[in-house]
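Visitor: Please find the sequence and the predicted model below.
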Amino acid sequence: MDKPIRNTARSIFVVKEKIFITPHYIRVIFKMSDEQLVLFQNMRSGSHNKIYIPSEKAMYCADYEESIWNSDFFTAVRTYTTRDIDFNAKTLQIDFVAHGDSGPASKWAENAKSGDFLGIAMKESQKPLVPSAQNYFIVGDSTAIPVISVILETLPSTANVMLLLEVNSYRDTFVLHSKANLNVRWIYNSSPLSGSKLAEECIALLAEEKQFYIYAAAEFEVIKKIRRHLKEALQLERDRYYTVSYWTRGISEEESNQERQKQRME
């Protein structure tokens, strides 16, 4: 039987407000029109999306709703997490890591102001972000905090969660909301583009493996080390963990996607 095709929705969203949650963590809140409420009615918080960053040419185009989807009118496409969709407040939120002007998405977010716009495309998905479990071990760098925050908000009070989170500095820590019992360990890395000790910290905490469901999301090489440990050292079954890389140090998302495709073909 053929797999069902997931519905895809896309639209141009206008910025309502921008908030610096921490010095390196930006939340952009977009307005949702009545048409967008219908178009995105089956989408949910925590889902991946594609953002289309408009070029200066698109920003001065009268019909940008249609024009931005033409490659001449956007400078880059990036994958992000939908932090929140609030159909009552008619808002959609996306959180960005602010790391200077090195990336087109973070540059856009740092300069965004009320009235600016962004193309956003999402696929419908009803799959839970994590399976039901009593004990979770969740690992992530700054790029993974939006989806991890959504995961925590969905967990029941009976769940126990050990968290290992990497951020720029102590000023980038904040309160995580969840009914679950949280045990949070923050580690600081002011130069994530130069490397990370997140994998080593994760492996050390898993020295005495317990009955966790493990969720890890971070930079490509970090996830590669963690995945190898889970598969080879701990010999965990595939349904005991989920790992995903959100970025690759030193290369763009386009180059990173090409590298992953090469590895799948090898």
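Guide: Sure, I can see it.

Visitor: Every contact and neighbour count from this point should use C-alpha atoms.
Guide: Fine.

Visitor: tell me the helices in the stretch 1-150 of the chain, going along the chain?
Guide: Using DSSP state H, counting those that start in this stretch, the helices found in the stretch 1-150 of the chain span residues 34-39, 56-59, 64-67, 104-111, 145-154.

Visitor: another one to put next to it:
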Amino acid sequence: MSGVTIKDVAKTFKKEDGTATPALEGVTLEIRDKEFVCLVGPSGCGKTTLLRIIAGLETPTTGSVTIDGSAVTGPDPKRGMVFQEYSLFPWRRVIDNIAFGLEMKGVSREERRQTAEYYLKMVGLSRFRDAYPFELSGGMRQRVAIARALANEPDVLLMDEPFGALDAQTRNRMQKELLCLWKKTEKTIVFVTHSVDEAVYLSDRIIVLSPRPGSVQEIITIPWPRPRDRTSADFAEVRRRVLEMINETETTQ
């Protein structure tokens, strides 16, 4: 089980001059085991901050996050993180990038290789095992980053705008590939995006955050099976509803 419980989380950043900037306030949310949830909201609403708190990379000012009943107190391999920047080591081959986390945990060379090969095959890049990141396209590099996160076998996969730097065609393809990986691995996924279209296409539920300090404005359940038709009237209606919600809150600030 890998459900995420966020209870009354607030985060305030303090500057050197003593002033304080509230980023999140009173965020309470339940994310179910194996659920795919997208976080959306106006720019600066604290989406990435909330994701980093779930990851244990930031500490909430108040409130708590638990995963399967255990408190999040810092980074843990059970929570995999994929960033918008690919964050690959340019001097390491693809296979060695994927195995890096296992190497840090002291896993044997042979076991690292077998695990890395498994996830390399899962993301469809087996023939690029000995390539270096600079030899890959943006989409391929992001697949390597996802494979590296999965190789640690996390309970929860946290993704911060992972396709934001890709062109539209590659982005759509990566969305389909991610859904295939999610179905195979049955991970709980929390996915930050600025694209409402992407959120409607991918998620079981969309969490709409209010402007800073961010709080849960609304939770929208997407009831249709996958794959979803972006041209359908239902898809367009949910997209319009979420966009209106975000635009309304931006204009009232």
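Guide: Now that the structure is in, tell me what you want to look at. Computed from a predicted model, the values in this text were never measured in an experiment.

Visitor: Now the TM-score, please.
Guide: After superposition, the two chains reach a TM-score of 0.30 (TM-score structural alignment, normalised by the length of structure 2), with 133 aligned residues with a CA RMSD of 6.2 Å.

Visitor: that older thread, which of the helices of the stretch 1-150 of structure 1 is buried the deepest?
Guide: Ranked by mean neighbour count, the helices of the stretch 1-150 of structure 1 are led by helix 145-154 with a mean of 20 (mean count of other CA atoms under 10 Å).

Visitor: Show me what that one packs onto, helices and strands only.
Guide: strand 74-86 (3 or more CA pairs under 8 Å, 6 or more residues apart in numbering; DSSP states H and E).

Visitor: could you give the angle of the strand it packs on to helix 145-154?
Guide: 20 degrees (axes from the mean of the first three to the mean of the last three CA atoms, to 10 degrees).

Visitor: Remind me what strand 74-86 of structure 1 packs against, helices and strands.
Guide: Partner elements for strand 74-86 of structure 1 (3+ CA pairs under 8 Å, 6+ apart): strand 48-54, strand 91-97, helix 104-111, helix 145-154.

Visitor: Tell me which residues of that strand come out buried.
Guide: 74-85 (16 or more other CA atoms under 10 Å).

Visitor: How about residue 71 of structure 2, nearest residue that isn't a chain neighbour?
Guide: residue 65 (5.9 Å; CA to CA, 6 or more residues apart in numbering).

Visitor: Which positions in whichever helix or strand that neighbour is part of come out as buried?
Guide: Element membership for residue 65 of structure 2 (DSSP states H and E) is strand 62-67. Across strand 62-67 of structure 2, burial judged by 16+ other CA under 10 Å covers 63-67.

Visitor: Looking at the residues you listed, which is nearest residue 6 of structure 2?
Guide: Nearest to residue 6 of structure 2 among the buried residues of strand 62-67 of structure 2, counting by CA to CA, is residue 65 at 4.6 Å.

Visitor: List the residues that contact that closest one.
Guide: Taking CA atoms under 8 Å, 6 or more residues apart in numbering as the criterion, residue 65 of structure 2 is in contact with 4-7, 9, 53-54, 71-72.

Visitor: neighbour-wise, which of the residues you listed leads?
Guide: residue 54 (28 neighbours; other CA atoms under 10 Å).

Visitor: Look at it and tell me its secondary structure.
Guide: helix (DSSP: H, G, I helix; E, B strand; the rest coil).

Visitor: From residue 63 of structure 2, how far out is it?
Guide: 12 Å (CA to CA, to the nearest Å).

Visitor: same check, this time on residue 188 of structure 2
Guide: Residue 188 of structure 2 is 21 Å from residue 63 of structure 2, by CA to CA.

Visitor: Run a quick neighbour tally on the closest residue to residue 242 of structure 2 other than its chain neighbours.
Guide: Excluding its sequence neighbours, the residue lying closest to residue 242 of structure 2 (CA to CA, 6+ apart) is residue 196, at 7.0 Å. Neighbour count for residue 196 of structure 2, taken as other CA under 10 Å: 22.

Visitor: ok, now which ones touch residue 196 of structure 2?
Guide: 40, 239, 242-243.

Visitor: Same list (these) but as a markdown table, adding distance to residue 140 of structure 2, secondary structure and neighbour count.
Guide: Below are these laid out as a markdown table (distance: CA to CA, whole Å; DSSP: H, G, I helix; E, B strand; the rest coil; neighbours: other CA atoms under 10 Å):
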| residue | distance to residue 140 of structure 2 | secondary structure | neighbour count |
| --- | --- | --- | --- |
| 40 | 25 | strand | 25 |
| 239 | 28 | helix | 20 |
| 242 | 30 | helix | 23 |
| 243 | 30 | helix | 18 |
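
Visitor: biggest separation within those, which pair?
Guide: Of all pairs in the contacts of residue 196 of structure 2, the most separated under CA to CA is 40 and 239 at 11.6 Å.

Visitor: the strands in structure 2, which residues?
Guide: For structure 2, the strands defined by DSSP state E occupy 4-14, 20-31, 36-40, 62-67, 70-71, 79-82, 156-160, 188-192, 205-209, 216-221.
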